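Participant: next input, structure requested:
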Amino acid sequence: MLQEWLVEFLAGLGKLFIHPLFYFSFLLAFIAGMFRVSRERKDFQTRVYDIYQEIRYILPSSLLIGLLLSVVTLVLGLTLPIELLNMIAAVTVIFSLVGFRLLSPAWTVGAAVLLFYAAETLGYSFIPDQALSFEGMLVTVVLLMALLVITEGLLMIKQGWQGTSPRLTKSPRGLKVGMQLAQRLWLVPVFMVLPAGDLPSFASWWPVVSIGAEAYALIWFPFLVGFAQLIKSTLPELAVKATGKSVITLGIASLVLAVAAYWLPLLAVASAVLVILGRIWISWRHYSYESNHPYFFTKQPMGLMIIGILPNTPARKLDLKIGEIVHKVNGIAVRSENQFYEALQKNAAYCKLEVVDVNGQNRFVQGSLYAGEHHELGLLFVEEESEYILGEN
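Facilitator: Predicted coordinates:
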């Protein structure tokens, strides 16, 4: 039996690339990269990351988590009708038109479940043969939704704050200030047990295993998990990790209710309501906090605050950080970009920076430069006017 499961599992794995959501995720990430690059060029006359930056994050980390979730779903034998999976895919595509911020599993899976419930209430079912009642399906759905929300939080803490995109805007007082946009899209592939009778006729080739008198298929479903968070009042790492921890806490609380629903089915409804409303509250709390706190990335009286660092530039090698303030260059105090680059040219082969870190402590950064490299150091600042192109386009 184990060998049969393994063979069919591998056979299904070989055909997982046929799902439209798999390709849609890469297209969506590519389009997001286009808009990001366009905005960065408008604000800084250069892009920070290339157009493929969002694509690079789609699979590496989420693939491992997806495999772990697959083990859980297969061991527990979690079964969902293919109609619901198709509904989740449709809702995901529709929500993605607004942006990554609506691609939390709490909302994509939750909205699909609400549509199913509305259909049941109106006397219409998406499940033709009624093999699985809505009440019986709900317990499985909320369990999966809680696991996916926990996954969302873990991915946010691990990768959500990395490679944020700097932006410039006007403060209410008309001053130019900076913000950071953290956005990510992850593809979380999960193998699930699907009743073979739910497979459409054109999918007769799909691998099927038998358990007693029942036949089941192992179907791969790519859950798209995304988020977008605009940060103005603090460092991206602090803001995104705080949100990620809140999302994980919400997922765990929902998971406890989902597990308890196996004995008290009414708790499945409580779990679904908690995770949907809780995720809305987390997003609203962040928005409210940002709206009521001053901008962090602003023009500084004691130097130049770093709002962005271009990849593959000398600034990366100098281990400079976003949010740090460059106070002196080669011993010369700087208050503008002009002064910054003029001070760099005092020593064309070597630079020494005095930096105030995010904790308010002074530190020295130094390194070698190559001829002409002072114009391509790779730092972006909040300035009223930029007279230098700071990196390659």
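
Participant: going by C-alpha atoms from here, please, whenever you check contacts or count neighbours.
Facilitator: Will do.

Participant: could you pull out the strands for the protein?
Facilitator: 165-170, 176-195, 208-211, 214-231, 304-309, 325-329, 332-333, 350-356, 362-368, 379-381 (DSSP state E).

Participant: want to try CSV for the ones you listed, with mean neighbour count as columns?
Facilitator: Below are the strands of the chain laid out as CSV (neighbours: other CA atoms under 10 Å):
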stretch, mean neighbour count
strand 165-170, 20
strand 176-195, 23
strand 208-211, 15
strand 214-231, 22
strand 304-309, 26
strand 325-329, 24
strand 332-333, 17
strand 350-356, 20
strand 362-368, 14
strand 379-381, 25
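
Participant: of those, give the one that comes closest to Y57.
Facilitator: Minimum separation from Y57 across the strands of the chain (CA to CA) falls at strand 176-195, 6.6 Å.

Participant: for that closest one, packing partners?
Facilitator: Applying 3 or more CA pairs under 8 Å, 6 or more residues apart in numbering; DSSP states H and E, we find strand 176-195 packed against helix 20-44, helix 60-76, strand 165-170, strand 214-231, helix 236-260.

Participant: in CSV: the strands of the chain, plus distance to A242.
Facilitator: What follows is those, written out as CSV (distance: least, CA to CA, whole Å):
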stretch, distance to A242
strand 165-170, 19
strand 176-195, 13
strand 208-211, 43
strand 214-231, 12
strand 304-309, 20
strand 325-329, 24
strand 332-333, 35
strand 350-356, 24
strand 362-368, 26
strand 379-381, 26
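
Participant: right, and A371 touches A348 too?
Facilitator: Yes: if you go by CA atoms under 8 Å, A371 and A348 touch, sitting 6.5 Å apart.

Participant: okay, those two: which has more neighbours?
Facilitator: Neighbours per residue (other CA atoms under 10 Å) separate A371 from A348, with A348 holding more: 15 against 9.

Participant: shouldn't that one be in contact with H374?
Facilitator: Yes: A contact is recorded between A348 and H374 when judged using CA under 8 Å, the distance being 7.1 Å.

Participant: list the contacts for R363?
Facilitator: Contacts of R363 were listed using CA atoms under 8 Å, 6 or more residues apart in numbering, and they are E354, V355, V356, D357.

Participant: please give the structure of this sequence too, so both can be compared:
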Amino acid sequence: MTIGLLVVSLVAQPVWWVGLIREWWTADRRIKQERLTFGSAVYSDKYEVRHFVLLSILFGLISSVISLAVGLTVPTSWWIGYTILALVAIIIGLGARLPITLLVGSVVLYDWFNHSSINRQIMAPMKQWGFSVRTVGLAGLVILSAGVLLLFGFWLRRVGGRFASPKIFAQKRGKLIAGYPFNELLVIPTLVFIPGDFISSHLAFWPVLSFGNTSVTPLFLPLLIGLNLTIFKQAPKTAFRKLSKSLLLLGLLILAGGILSIFVKSASLIVLGVAYICYLGCLIRVRWHDRHQSFWFSKVDHGVRVLGIRPDTPAAKMDIQVGDIITECNQLSVHSENSLYEALLSDPTYCHLKVQTPEGDLKVTETAIFDGAPHEIGIVVFKD
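Facilitator: The predicted model follows:
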């Protein structure tokens, strides 16, 4: 019965469903933009939705097991406040932009509220309804923040740059360049303990666990992680891997700080503040490093720049990477999209390419292609 009720509460989690709708809308908008810019979608499947569903379940299971193992208890008022803020953030489009800001900000607001006179005025009448006013140390929330950063790092390593979907931008002088936006969100339903029996006092069938003289209620907490970042001058996968390493290292350091906060309570907000500053530093470092590279995904005169490679096409089997420049196709020089397809038509069943890498190295690659359908080779380039 208890497990069934928890499953129902997970399925009925509004933040998760709103997040799913947001990812569906994001994927649909991306596909429409790709079709408008390149004639057809680079990635026709809604991979954002697939990532959201599968990784939410996987990470939610992992985080819930760890949470139950350590007995993670979060304050009732913070659980309510964070859930509302997460829901509002997704609705107004800030869920992927400010996930860590939302988490740290909600903890700071909780601590301020807990020490303010407003707390006594609001909580006094709510206590009559069975609302628990027992405070919970911030150390648990610091450890929770460390866990979110670790999951953030693993998530980014798993999906960051894996689907390099280009978007065309115009520079000040009208020169066209390509950037690679990453705009995904994840809602991780994590099972935590809430002090008291506020829910069961109104819903008698809801499970309540007792540990000595303390009662706690198990509930799912919808943790947000997400990122909205565009890479202009690096291989997207490389850039996001570097960021994921920084987040994983930061998560481990904050975890150590959270454990310290258990014994030194005054250190909790300091550790959390340092964590947030370091997190912002990681994002700024990635942006700075990207903006200070000399390379651009831009049009070239001596060939055609590869902006993307569609999956399950002949090009996906070739030794071609995003950023490469195709200089020859079937022994014919190419300098535009039309000249590339004209060269492909010279041999309707086979494709032989001469390619220059961004570092200036030359390589040759070849593959069979779909007979009479050169446009389905799967190479995405600037439109003429």
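
Participant: before we move on, back to that, so which of the helices and strands packed on strand 176-195 of structure 1 is nearest F126 of structure 1?
Facilitator: Across these, F126 of structure 1 has its closest neighbour in strand 214-231 (18.6 Å, CA to CA).

Participant: tell me the residue in structure 1 aligned with G257 of structure 2.
Facilitator: The equivalent of G257 of structure 2 in structure 1 is L257 (alignment by TM-score structural alignment).

Participant: rewinding a little: turn the contacts of R363 of structure 1 into TSV, including distance to P222 of structure 1.
Facilitator: As requested, the contacts of R363 of structure 1 are exported to TSV (distance: CA to CA, whole Å):
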residue	distance to P222 of structure 1
E354	48
V355	45
V356	44
D357	41
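
Participant: which other residues reach stretch 162-179 of structure 2?
Facilitator: 34, 37, 42-43, 180-181, 230-233, 236-237, 296-299, 307-308, 322.

Participant: next: stretch 140-159 of structure 1.
Facilitator: Counting by CA under 8 Å, 6+ apart, the neighbours of stretch 140-159 of structure 1 from elsewhere in the structure are 61-62, 65, 69, 78-80, 104-106, 109-110, 113, 225-226, 240-241, 243-252, 254-255, 258-259, 268, 271-272, 275.

Participant: let's see 6 Å
Facilitator: P105, K241, G244, V247, I248, G251, S254, L255, A258, A272 (CA atoms under 6 Å, 6 or more residues apart in numbering).

Participant: okay, the first one and I31 of structure 1: tell me how far apart.
Facilitator: Using CA to CA, to the nearest Å, P105 of structure 1 is found at 21 Å from I31 of structure 1.

Participant: quick one: L362 of structure 2 and K354 of structure 2, what's the gap?
Facilitator: Taken as CA to CA, the spacing of L362 of structure 2 relative to K354 of structure 2 amounts to 7 Å.

Participant: what does I259 of structure 2 give?
Facilitator: As for I259 of structure 2, its distance to K354 of structure 2 is 56 Å (criterion: CA to CA).

Participant: what of L68 of structure 2?
Facilitator: As defined by CA to CA, L68 of structure 2 lies at a distance of 56 Å from K354 of structure 2.

Participant: let's have the helices and strands packed on strand 176-195 of structure 1 in TSV, adding distance to L122 of structure 1.
Facilitator: TSV is the format used below for these (distance: least, CA to CA, whole Å):
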stretch	distance to L122 of structure 1
helix 20-44	29
helix 60-76	31
strand 165-170	46
strand 214-231	28
helix 236-260	26
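
Participant: show me the one of those that comes nearest E54 of structure 1.
Facilitator: When those are compared for distance to E54 of structure 1 using CA to CA, the nearest one is helix 20-44, at 5.3 Å.

Participant: which part of structure 2 lines up with that closest one?
Facilitator: Under TM-score structural alignment, the match for helix 20-44 of structure 1 in structure 2 covers residues 14-38.

Participant: quick one: buried residues of that stretch?
Facilitator: Taking 16 or more other CA atoms under 10 Å as the neighbour-count basis, stretch 14-38 of structure 2 is seen to contain the buried residues 15-16, 18-20, 22-24, 26-28, 30-31, 33-34, 38.

Participant: which ones are touching A119 of structure 1?
Facilitator: Under the criterion of CA under 6 Å, 6+ apart, the contact partners of A119 of structure 1 comprise S125.

Participant: can you tell me which residue in structure 2 aligns to it?
Facilitator: Residue correspondence, TM-score structural alignment: A119 of structure 1 in this structure matches F113 in structure 2.

Participant: I'd like to know how far its match sits from N119 of structure 2.
Facilitator: Using CA to CA, we find F113 of structure 2 at a distance of 6 Å from N119 of structure 2.

Participant: one more: L353 of structure 2?
Facilitator: Shown here: L353 of structure 2 relative to N119 of structure 2, a distance of 70 Å by CA to CA.

Participant: I appreciate the help and will end here.
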